[in-house]
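[1] Predicted model, plus sequence, below.
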Amino acid sequence: MNITIVAGARPNFMKIAPIIEAIQKKKNEGFNINYRLIHTGQHYDKNLSGTFFEELNIPLPDVNLEVKSGTQAEQTAAIMIGFEKELKQNPCDLVMVVGDVTSTMACTIVAKKAHIKVAHVEAGIRSGDMRMPEEVNRIVTDSLTDYFFTTSIHANKNLELLGVGQSKIFFVGNVMIDTLLKNENRLKQPTLWKELNLSNKKYLVMTLHRPSNVDEEKQLKELITQIVTLGKDYPIIFPVHPRTQKLLSELHLNFENLHYVTPLGYLEFNYLVKNALAVVTDSGGITEEATIMNVPCITLRDSTERPETCDIGTNILVGSDSEKITMVFKLLYSGTWKPGGIPELWDGHAAERIVNHLTHAFKL
């Protein structure tokens, strides 16, 4: 069995690492299973992709399509053209895509037109917000997928409502959590820790990258100003996504407790999250990691495709509602943040379950 695994953006690398390890384990046990790793190049900044291969011990990709930046349509088209050539030159039995980035959707379409089966890891999640490019990617990918590997019962129900047969849905857990649990003891204090005189639970981490938050100057300025003001004297560490950097430089937001830093590697960033008083974010993946590390998470979105982080975990949605944002900061400072639990099957063994299901499905 030959599997082509697709990765294109930062969240993908965390998800493929345990899957590759599980495939290699099966191969060592004598199973006829091989993989080829394709990096589409959707994220090409070293801090957004390159360091992940080093830190997470992921073998270097067999090929990098080097798509780089562009509009949604330009990236999609470039990925499809490059991936079609790849599949013609290196046929496979299965294409495995992860998450909900542009590469996931584009490579799924190419695979199905080439009559190759597709496995989608993290299938079935939905935010209900069609303004998010990721939501479109999820819907298109899941309309074509053959094997649906899900992170939660919520995702299973979403797929069942779409008419996906239960025999195609495999509730396996969360591969991102596999990676986090494996590397939690390896988390590394970044150099900025001492430079900014940080101490445990005495600072906040903030990340912003969604167009609804960062593409409109007035909205972004008001949002950051409120968070910094509510942050009082706590340092706020803000790793800045490349797409946000230019806009921020034009806003001239100068606050003593707001520290812009370049994107950090996986081990350093999660060290900051684990030791923070709280995380303020619009990222879905970070809400999952904060839940596992039992760190209060304030999400600047009106909806989430990961409702289990709210139902069970440490996450609270506030959108851009200034009253809600004020309320959750009061809750944070009062020390009465809701106790977080661990969602079902987020136990570090999701990748093993995925590979076991595939070896059974392909009768290896």
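    Now that the structure is in, tell me what you want to look at. Residues are numbered from 1 along each chain as shown.

[2] Could you use CA atoms for every contact and neighbour count after this?
    Fine.

[3] what's the burial count for Q245?
    14 (other Cα atoms under 10 Å).

[4] Please enumerate the strands of the chain.
    Listed in chain order, the strands of the chain (DSSP state E) span residues 2-7, 34-39, 63-64, 94-98, 117-121, 147-150, 169-171, 204-207, 236-239, 258-261, 278-281, 297-299, 315-317.

[5] So which of those is the most surrounded?
    Ranked by average neighbour count under the criterion mean count of other Cα atoms under 10 Å, the strands of the chain are headed by strand 297-299 at a mean of 27.

[6] what helices or strands is it leaning on?
    Under the contact criterion of 3 or more Cα pairs under 8 Å, 6 or more residues apart in numbering; DSSP states H and E, strand 297-299 touches strand 278-281, helix 284-292, strand 315-317.

[7] Mind putting those into a markdown table with distance to M14?
    Shown next, in a markdown table, are the helices and strands packed on strand 297-299 (distance: least, Cα to Cα, whole Å):
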| stretch | distance to M14 |
| --- | --- |
| strand 278-281 | 18 |
| helix 284-292 | 10 |
| strand 315-317 | 21 |
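
[8] Which of those sits closest to V118?
    Minimum separation from V118 across the helices and strands packed on strand 297-299 (Cα to Cα) falls at helix 284-292, 22.7 Å.

[9] try this one next to it:
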Amino acid sequence: MTAHVLHITGARPNFPKAAPVLRALSKRGVPQKLVHTGQHYDERMSEVFFQELGLPRPDINLGVGSGTHGKQTAAIMVGVEELVTESRPAMIVVYGDVNSTVAAALVGSKLRIPLAHVEAGLRSFDMTMPEEVNRIVTDRLSDLLLATSADAIAHLGNEGVAAERIHLVGNPMIDTLLANIKRFDAAKARAEHGIEGRYIVATLHRPGNVDDPADARELVAAMHAVADQAQVVIPLHPRGRAGLAAAGLFTHPSVTVLDPLGYVEFLGLVRGADAVVTDSGGVQEETTILGVPCLTLRPNTERPVTITHGTNRLATRENLPGMVATCLAAGRPETWPVPPLWDGHAGERIADVVVGHLER
């Protein structure tokens, strides 16, 4: 096996998914190259992951930066196309549902390079979400669909994907979490951020919550009502920061707004929280493993397994304060179910599938 596998990453959620796959393929002697598109480009959104997770330095950084969906996706396509045309990898591996994912899938499909999608089959059935569009297009173009849960496999089957292309492998992001769990220091997070008593962690950046000023004002009012009950700590994504600030987020004395945190620091903060309020997909999965009550501030989730087999529940801006009160009254659960194959070995199963495909 001489031709290499090309991994395309570009945004914060990609890196903990890619790390165990890269390690597992490396152990099997598979030549690899890692591309960072630069979709997330500052230290806290990308660089810190390479330092903390032991990821190899990217072989190529396309440096595309921010922009509208169209401009960003187009810039990534141009860079990936030049790279793939020159190097002709044996396979492209893409992760999740960000613009880098769909851009690389489009390039690989048109250049007839086999494509593997890690985290295939997730569906929110909400086409207003850019991520849902990216998921559907990427799955349609992929040769190997590597699913984290049984519901994802059912979605792919309902869409007519051939069974031999679908593989239930588990969740590689959980591999990364379990490999680092002893480093998640809640006491250190409390000390560094001046947290005393009970606290809630929030991560909020989805367009449906922060883009429209009226939505942002409703969100801020809900978060202030939460902050009346416990301290709220918000590592704030650059997306939507200005809108939430204009809506008054920073004005409540029990709201602490932070810059984005590194992986280990953030999960140390989450591990000690009484609850998490989020609109992020990955956080729903991380809290499911850590046993932290999670309230997902969205009308839907593409990760329903975190509700049926975890600690997650959907919330609205209207009922969020009451749901937080219930979480605080109930306390952290002592036991909870965990989805099948979220066991720390997904990277190895993915490597088995990829190697098997290349050998065939």
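    Ah, there it is. What you see is a predicted model; the values in this text were computed from it and never measured.

[10] Report the TM-score for the pair.
    Once superposed, the chains reach a TM-score of 0.95 (TM-score structural alignment, normalised by the length of the second structure), with 356 aligned residues with a Cα RMSD of 1.7 Å.

[11] closest one to L247 of the first structure among the helices and strands packed on strand 297-299 of the first structure?
    Among these, the nearest to L247 of the first structure by Cα to Cα is strand 278-281 (17.6 Å).

[12] how close does that closest one sit to the second structure?
    After superposition onto the second structure, strand 278-281 of the first structure sits on average 0.3 Å from its aligned residues (mean Cα distance after the TM-score superposition for the first structure).

[13] and for that strand, what span of the second structure is it aligned with?
    On the second structure, the counterpart of strand 278-281 of the first structure by TM-score structural alignment is residues 275-278.

[14] centre of the chain versus that stretch, how much separation?
    Taking Cα atoms, centre = their mean, to the nearest Å, one finds stretch 275-278 of the second structure lying 15 Å from the centre of the chain it belongs to.

[15] Please enumerate residues in contact with it?
    For stretch 275-278 of the second structure, contacts defined as Cα atoms under 8 Å, 6 or more residues apart in numbering pick out 199-204, 270, 284, 287, 292-297, 324, 327-328.

[16] Kindly recompute the last result at 6 Å.
    The contact list for stretch 275-278 of the second structure (Cα atoms under 6 Å, 6 or more residues apart in numbering) reads 200-204, 292-297.

[17] Among those, which one sits closest to Q51 of the second structure?
    Proximity of the contacts of stretch 275-278 of the second structure to Q51 of the second structure (Cα to Cα) peaks at T203, which lies at 22.4 Å.

[18] And the aligned partner of that closest one in the first structure, how far from G165 of the first structure?
    Under the alignment (TM-score structural alignment), T203 of the second structure maps onto T207 of the first structure. According to Cα to Cα, to the nearest Å, T207 of the first structure and G165 of the first structure sit 37 Å apart.

[19] what does K25 of the first structure give?
    Taking Cα to Cα as the measure, K25 of the first structure falls 30 Å from G165 of the first structure.

[20] Comparing the two, which residue is more hemmed in?
    Using other Cα under 10 Å, the more surrounded residue of K25 of the first structure and G165 is K25, with 15 against 10.

[21] check contacts around the more buried one.
    With Cα under 6 Å, 6+ apart, K25 of the first structure has no contacts at all.

[22] Tell me the counterpart of it in the second structure.
    Match for K25 of the first structure (TM-score structural alignment): K27.

[23] Contacts only, for P31 of the second structure.
    Neighbouring residues of P31 of the second structure by Cα under 6 Å, 6+ apart: H4.

[24] hang on, I meant L6 of the second structure
    Per Cα under 6 Å, 6+ apart, neighbours of L6 of the second structure: 32-33, 92.

[25] cool, K202 of the first structure as well?
    By Cα under 6 Å, 6+ apart, the neighbours of K202 of the first structure are L277.

[26] same thing but at 10 Å, please
    K202 of the first structure makes contact with 233-236, 275-278, according to Cα atoms under 10 Å, 6 or more residues apart in numbering.

[27] Could you export the strands of the first structure as JSON lines, including distance to I81 of the first structure?
    Shown next, in JSON lines, are these (distance: least, Cα to Cα, whole Å):
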{"stretch": "strand 2-7", "distance to I81 of the first structure": "14"}
{"stretch": "strand 34-39", "distance to I81 of the first structure": "14"}
{"stretch": "strand 63-64", "distance to I81 of the first structure": "13"}
{"stretch": "strand 94-98", "distance to I81 of the first structure": "16"}
{"stretch": "strand 117-121", "distance to I81 of the first structure": "18"}
{"stretch": "strand 147-150", "distance to I81 of the first structure": "24"}
{"stretch": "strand 169-171", "distance to I81 of the first structure": "30"}
{"stretch": "strand 204-207", "distance to I81 of the first structure": "32"}
{"stretch": "strand 236-239", "distance to I81 of the first structure": "33"}
{"stretch": "strand 258-261", "distance to I81 of the first structure": "35"}
{"stretch": "strand 278-281", "distance to I81 of the first structure": "34"}
{"stretch": "strand 297-299", "distance to I81 of the first structure": "36"}
{"stretch": "strand 315-317", "distance to I81 of the first structure": "38"}
